[in-house]
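Q: No letters, just coordinates:
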């Protein structure tokens, strides 16, 4: 399979947006006003560069020296690039920036062989510049370099195209690519548009994703695989009655649920009351939870498929361990799981990493060969604390938008997507 990675430059390979750095240093006019018009959508980057070219002044040697002194790249990019070369994955840079500083920065880091597409700059004798746009799309005319068009051109030559980016000029390309690695403003855009993407901080994370093989999946339980809100509410109601307080309406349950029972009750009761109320809630919950718990839509089928495919499965839930094991037995899937870790089984609950660490030990897997799937921001934080890729699932506690704020590795559209992802994480 012939693969290509098309990669943005400014703010992605280059740590700083060198276009902004240069105009801030070498323009004599109101470049901030031009930039504001661009950010407000009044003009595209092509028009912005045409205006900036009129107020940018500096001779080429001085500007190149400035670039050498003030530029830097993601330190993990050269390692990432070498890996891709070894694996036969082509890399090309697609930038809406200016060619001269991209060329200079690549030379500085011995990466001149990487092909790139960018807006072209001509230095004049009067210390001004002229900018031309050989890769623009005339029908649209907004961007100097139309990355969408470049993706489409390369689709004829490659079996799959990955796109790496971070900003406004990357949006159209992200919609065309087979898979996207996104950060900064591109990430929420992809989430909003339902574009499948992985969040990344640096190229080391993308390198890890390219190498990733999923041999095990650890699941949260409530809101991820099962729904037991009625049982939880009945337990809380018993607790509230015991402590002499009227409980909130059932429809407000999600508003008040927290990472664990103690945190939930602490919103309403003093610490000494919480200690008295916890056993009351658990006693009632134990009476009703089996008959008041059911699989979320598609969960049983997904577990059947993953188990049949040989994926090692585990549970990490803030539900008490014996409750977690009991409900899995009741639902007939306990044999699917090599590890079931709940509250009381380890020293600390989520978001501390103890549960994930314990599950991985029982599953006999290193962190890089597993993922953790959950429906809350607490789950995402737990995965990060345990150094396991966290996948958000908007089927329970939090919405898609809310989960995206935690920046999970991936935000699943539904549980069924896991069947495909387990076989190919970049699909």
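A: Ah, there it is. All values derive from a computational prediction rather than experimental measurement.
Q: When you work out contacts or count neighbours from here on, use the C-alpha atoms and nothing else.
A: Fine.
Q: Checking residue 171 next. Helix, strand or coil?
A: Look at residue 171: counting by DSSP: H, G, I helix; E, B strand; the rest coil, its state is helix.
Q: Now that it has come up, it's in contact with residue 185, right?
A: No. Residue 171 is beyond contact range of residue 185, at 9.4 Å (criterion: Cα atoms under 8 Å).
Q: Burial check on residue 407, number of neighbours?
A: Using other Cα atoms under 10 Å, residue 407 has 22 other residues around it.
Q: coming back round to it: so for residue 171 and residue 185, which residue has more residues nearby?
A: residue 171 (20 against 14).
Q: alright, now check it against this:
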């Protein structure tokens, strides 16, 4: 692969040996901001959970179900963000993990089906401006009309609205001589497109991504918090006490 292709990938600028891709809502944060808005400012939890099940069963696309959820929210976007800042909390292990990654030249990339203005505002609030500027966000956008009504602007035309695999594949397809080890962390139905794309998948315990991986026979490591992910990634890339192959075969993080 030529230098131009290599250098066009932002996370490759420092020639890292590993890259961590992660979902945002319900993974880096304890609460899913979009679910939280739907449950409290939209049509509520019952239909939202029903739609998640429809996506898992292949009866609705994530794109259509997510649009359905967001259209039930009539609160202006600035008020939504202020509301989320009051309620959304950071996974207690994320900041320490990010700091360790930063010190070991391991880029952390947020790949989200959420919306950049919301993620950016919460990230600045939860981890600080320096970290927020350092962490690349690949997500959907928002359009606001003259009346203040907002709607999601999907990143692509896929059934996901944002096919997360498209953000990962350029790194996965690099020449083996320069290709980093790729990790992905996720929890829900928005992560289905990314589940097969990295070398090691972390799926949050008790969430829909675990259900999907079990059904589709996709290897994963189950985690409760980023402290678990930190422990396993460190064992692989720094301590050399665990090979990638061993990690893939060991679902539970001890």
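A: Ah, there it is. Note that the structure is a prediction, hence the values are computed from the model and not measured.
Q: what sits against the closest residue to residue 380 of the first structure other than its chain neighbours?
A: Distances taken as Cα to Cα, 6 or more residues apart in numbering place residue 390 nearest to residue 380 of the first structure, at 5.3 Å, with adjacent residues excluded. The neighbours of residue 390 of the first structure, taking Cα atoms under 8 Å, 6 or more residues apart in numbering as the test, are 371-374, 379-384, 408-410.
Q: isn't there a strand covering residue 390 of the first structure?
A: Yes. Counting by three-state DSSP, residue 390 of the first structure falls inside a strand.
Q: re earlier: looking at the contacts of residue 390 of the first structure, which are in helices?
A: 379-384 (DSSP state H).
Q: Show me which of the residues you listed is closest to residue 16 of the first structure.
A: Distance to residue 16 of the first structure across those (Cα to Cα) is lowest for residue 384, with 25.7 Å.
Q: which position in the second structure aligns with the closest one?
A: Following TM-score structural alignment, no counterpart is assigned to residue 384 of the first structure within the second structure.
Q: what about residue 75 of the second structure, which SS state?
A: Here residue 75 of the second structure is recorded as coil under three-state DSSP.
Q: Distance check, it against residue 167 of the second structure.
A: 31 Å (Cα to Cα, to the nearest Å).
Q: Of the two, which one has the most company?
A: The residue with more neighbours, out of residue 75 of the second structure and residue 167, is residue 167; 19 against 15, by other Cα under 10 Å.
Q: Surely the more buried one forms part of a strand?
A: No. Secondary structure of residue 167 of the second structure (three-state DSSP): helix, not part of a strand.
Q: Quick one: map it onto the first structure.
A: Using TM-score structural alignment, residue 167 of the second structure lines up with residue 150 in the first structure.
Q: Span of stretch 169-183 of the first structure from start to end?
A: 13 Å.
Q: For it, buried residues please.
A: Residues of stretch 169-183 of the first structure classed as buried by neighbour count (16 or more other Cα atoms under 10 Å): 169-171, 173-183.
Q: Could you do stretch 26-34 of the first structure as well?
A: 27, 31, 34.
Q: Go through those and say which is closest to residue 130 of the first structure.
A: residue 27 (13.8 Å).
Q: can I assume the closest one is in contact with residue 51?
A: No. Using Cα under 8 Å, residue 27 of the first structure is not in contact with residue 51, being 10.8 Å away.
Q: which residues touch residue 250 of the second structure?
A: residue 221.
Q: if I look at it, how far off is residue 219 of the second structure?
A: Computed with Cα to Cα, the distance linking residue 250 of the second structure and residue 219 of the second structure is 9 Å.
Q: Ok, residue 102 of the second structure next?
A: Between residue 102 of the second structure and residue 219 of the second structure the computed distance is 27 Å (Cα to Cα).
Q: Settle it for me: which of those two has more neighbours?
A: Neighbour count, other Cα under 10 Å: between residue 102 of the second structure and residue 219, residue 219 has more, with 21 against 15.
Q: Map the more buried one onto the first structure.
A: So, by TM-score structural alignment, residue 219 of the second structure is matched to residue 196.
Q: same question, residue 80 of the second structure
A: Aligned against the first structure - with TM-score structural alignment as the criterion - residue 80 of the second structure pairs with residue 63.
Q: Noted, bye for now.
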